[in-house]
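**Q** have a look at this prediction, sequence included:
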Amino acid sequence: MQTFHTYDVFTDRRFGGNPLAVVSAADGLDEATMQQIAREFNYSETVFLQAATEAGCAWCLRIFTPSLEMRFAGHPTIGAALHLAWQGLLGTLEDGATRTLQTMAGPVPVQFSVQNGQVQSARLTAPEVPTVLPVSLTPAQLAELLALDEGDFPPGVAPVMVSCGMPYLLVALSSREALSRLRLQADAWHRYYDPAWRKLFAFAPDGVLGYVPQQDGVYAARMMWMERDVPMEDPATGGAASSLAGWLASQQEVADGEWRWTLHQGEDMGRFSVLHLTGRKQQGRVLPPMVGGGAVPIMQGQLR
């Protein structure tokens, strides 16, 4: 009999962030059963904890949406890491301690923030260096796809596909107001959809000017896709945030450095989320980005 816990991830308040179910002692579950359980929870992701099979990893994470298994996702990794820490399953953790978790995309190091002996938050390092590929969508096509005006897209900032383990289409907007007006259009989605990226991550400055601040920039974002012609939205997306941090780092002109940004997501759907991003470059190479945040316990029980 498996126990489960649910959390709201990338938030410090109940009913904010992105809901997550964590199922313990899942080694005896086959893929079909895990998929059925994920469909039963019907959260954006459910994570199953298994014994690690890779050297140096503390636990293995199997991450499922209601319809498929994912190689990597940010909010299940952060939520599972905090669950393991709070359950005492990662040993004694000092501030800054790191544990590595196994995913299908590869090992994911997670660093913990600890204050007065209590784990407060976690920060993951994406399993892959960001891959950035151009996308052949014009401002007119994007405007049709998102029910916006061509003037809502900043000149010189083209859409790109970026992956740090999962690919996303990143689309920059000129203002926070345009981000709120965004409405994904089913007809245009069918015309322009590319299975290489599958989901769209739109972002805009939120309290800052420009798109590549050196540090302490604040952005707002919305992650959307179409499912059976119905627009869907995610309140907090760590994988997409990793891609954004990797792209922002790639735009920096200097060869070495570390930059931090705050990302607000979910506000337009009533589930305010805060993600902390870190981008890094070393000798001109973009390193795997980092994404961090907290979580709030919501429910626990048993699967019968």
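**A** Cool, got the structure. Numbering: from 1, shown residues only.
**Q** all contacts plus neighbour counts: C-alpha atoms, from now on.
**A** Fine.
**Q** for the one residue sitting closest to the centre of the chain, what are its contacts?
**A** Nearest residue to the geometric centre of the chain (C-alpha atoms, centre = their mean): G238, 1.4 Å. By C-alpha atoms under 8 Å, 6 or more residues apart in numbering, the contact set of G238 is 73-75, 275, 291.
**Q** from those, which two are the most distant?
**A** Within the contacts of G238, A73 and L275 form the most distant pair, 13.7 Å apart (C-alpha to C-alpha).
**Q** hmm, back to that, tell me how far the residue nearest to the centre of the chain lies from D30.
**A** Applying C-alpha to C-alpha, to the nearest Å, the value for G238 to D30 is 26 Å.
**Q** what count of nearby residues applies to the residue lying closest to T65 once chain neighbours are set aside?
**A** In space, and not counting its chain neighbours, T65 is closest to E45: 4.4 Å by C-alpha to C-alpha, 6 or more residues apart in numbering. The local packing of E45 (other C-alpha atoms under 10 Å) involves 25 other residues.
**Q** so where do the helices sit in the stretch 51-200 of the chain?
**A** Per DSSP state H, counting those that start in this stretch, the stretch 51-200 of the chain carries helices over the ranges 74-86, 139-146, 176-181, 186-192.
**Q** okay, one more to line up with it:
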Amino acid sequence: MPQLPFHQVDVFSAVPYKGNPLAVVADADGLSDAQMQAIANWTNLSETTFLSRPADPAADYRVRIFTPESELPFAGHPTLGSCHVWLALGHRPKGAEVIQECGVGLVRVRRDGTRLAFAAPPLRRSGEVAPDLVAQIARSIGLGADAVKAAQWTDNGPGWVAAMLGSRTELLAVRFDPSLLPDTKLGLVAPWDKARDGDEAQFEVRAFVGRRGIEDPVTGSLNAGLAQWLIGAGLAPPSYVAAQGAALGRAGRVHVAKAGDDIWVGGDVVVGIAGTITV
């Protein structure tokens, strides 16, 4: 049975075990969809990725992203983790940036010192959230509708809708009831208060996914959509740090920066496991 390179990395943290884990299988050209889905189901991580040769000549590699149940067209921490592994295996990009091919098309990744950052892909859905859905979001997090200061669709593939609360303290106290919002991927964001929360980050983020209401530790795709909304609406400066994962005992840090027309979403990646997988 063939053995393929296998890594498990921690994304959006320079400290091991404090970010969001990702499994990466390289040289996956010969794997079938069923094999990839089975492996993703077995790792039981939020995402497992599979690296192969690109179909688009402009790309450096192709990545397919699987949850334990299905394939995603794009996700942020799998983008950075996959790129880190691709580079660690000795590959080099054709140009100054790494070009990743995935379900949403080509995604640019750049090296920013010790970090990697991806250019936020275009939103598939944006704009205001209907008042009845805002009220439903508020009920799902156990708050009154007036607690939601703003809401916006921020969908760049996974289907995110986002809501802003008034404070980090309020956000960290949220208890999400997925039965009240069963078919929506919900992102929550709130500003840090410098006097109370410090200045290590400017926003706190939480993400809830699926009918079981699973909380994602650190979420690149959500943070990309949030950045496009918050910076575009003047609710955030052109450069900021978002913290995510505190409610789960993690310490994720997402570094956001607007440069020209691009918004770059970056973070650190550390390797936890390196070896092979038998398929």
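**A** Good, I have the coordinates. Only a predicted model underlies this, so the values are computations on that prediction, with no experimental measurement involved.
**Q** state the distance from the residue nearest to T65 of structure 1 to G207 of structure 1.
**A** 30 Å.
**Q** what are the ranges of the strands in the stretch 51-200 of structure 1?
**A** 59-64, 69-70, 98-103, 106-115, 118-125, 131-134, 160-163, 167-172, 200-205 (DSSP state E, counting those that start in this stretch).
**Q** make CSV from those strands and add distance to W247 of structure 1 to it.
**A** Shown next, in CSV, are the strands of the stretch 51-200 of structure 1 (distance: least, C-alpha to C-alpha, whole Å):
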stretch, distance to W247 of structure 1
strand 59-64, 25
strand 69-70, 22
strand 98-103, 22
strand 106-115, 19
strand 118-125, 15
strand 131-134, 7
strand 160-163, 7
strand 167-172, 9
strand 200-205, 12
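**Q** between the ones you listed, which one is nearest to A80 of structure 1?
**A** Of the strands of the stretch 51-200 of structure 1, nearest to A80 of structure 1 by C-alpha to C-alpha is strand 59-64, at 7.9 Å.
**Q** which other helices and strands does that closest one contact?
**A** Here strand 59-64 of structure 1 touches helix 31-41, strand 46-50, strand 69-70, helix 74-86, strand 98-103, going by 3 or more C-alpha pairs under 8 Å, 6 or more residues apart in numbering; DSSP states H and E.
**Q** which part of structure 2 matches it?
**A** On structure 2, the counterpart of strand 59-64 of structure 1 by TM-score structural alignment is residues 61-66.
**Q** and that stretch, how far from structure 1 on average?
**A** Once fitted to structure 1, stretch 61-66 of structure 2 is off its aligned match by 0.5 Å on average (mean C-alpha distance after the TM-score superposition for structure 1).
**Q** tell me which residue of structure 2 lines up with F203 of structure 1.
**A** By TM-score structural alignment, F203 of structure 1 lines up with V189.
**Q** now V171 of structure 1
**A** By TM-score structural alignment, V171 of structure 1 lines up with A163.
**Q** quick one: map R175 of structure 2 onto structure 1.
**A** By TM-score structural alignment, R175 of structure 2 lines up with R183.
**Q** identify the residues contacting that match.
**A** 146-148 are the contacts of R183 of structure 1 under C-alpha under 8 Å, 6+ apart.
**Q** which of these line up with contacts in structure 2?
**A** Listed in the original numbering, these still in contact in structure 2 are 146-147 (both residues aligned by TM-score structural alignment, their matches' C-alpha atoms under 8 Å).
**Q** quick check, distance from stretch 288-297 of structure 1 to the centre of its chain.
**A** In terms of C-alpha atoms, centre = their mean, to the nearest Å, the centre of stretch 288-297 of structure 1 is found 9 Å from the chain centre.
**Q** follow-up on the earlier one: please report the distance of the residue nearest to the centre of structure 1 from G56 of structure 1.
**A** Note on G238 of structure 1: its distance to G56 of structure 1, by C-alpha to C-alpha, is 23 Å.
**Q** how about TSV for the contacts of R183 of structure 1, with distance to D12 of structure 1 and neighbour count added?
**A** Shown next, in TSV, are the contacts of R183 of structure 1 (distance: C-alpha to C-alpha, whole Å; neighbours: other C-alpha atoms under 10 Å):
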residue	distance to D12 of structure 1	neighbour count
L146	31	19
A147	33	16
L148	32	21
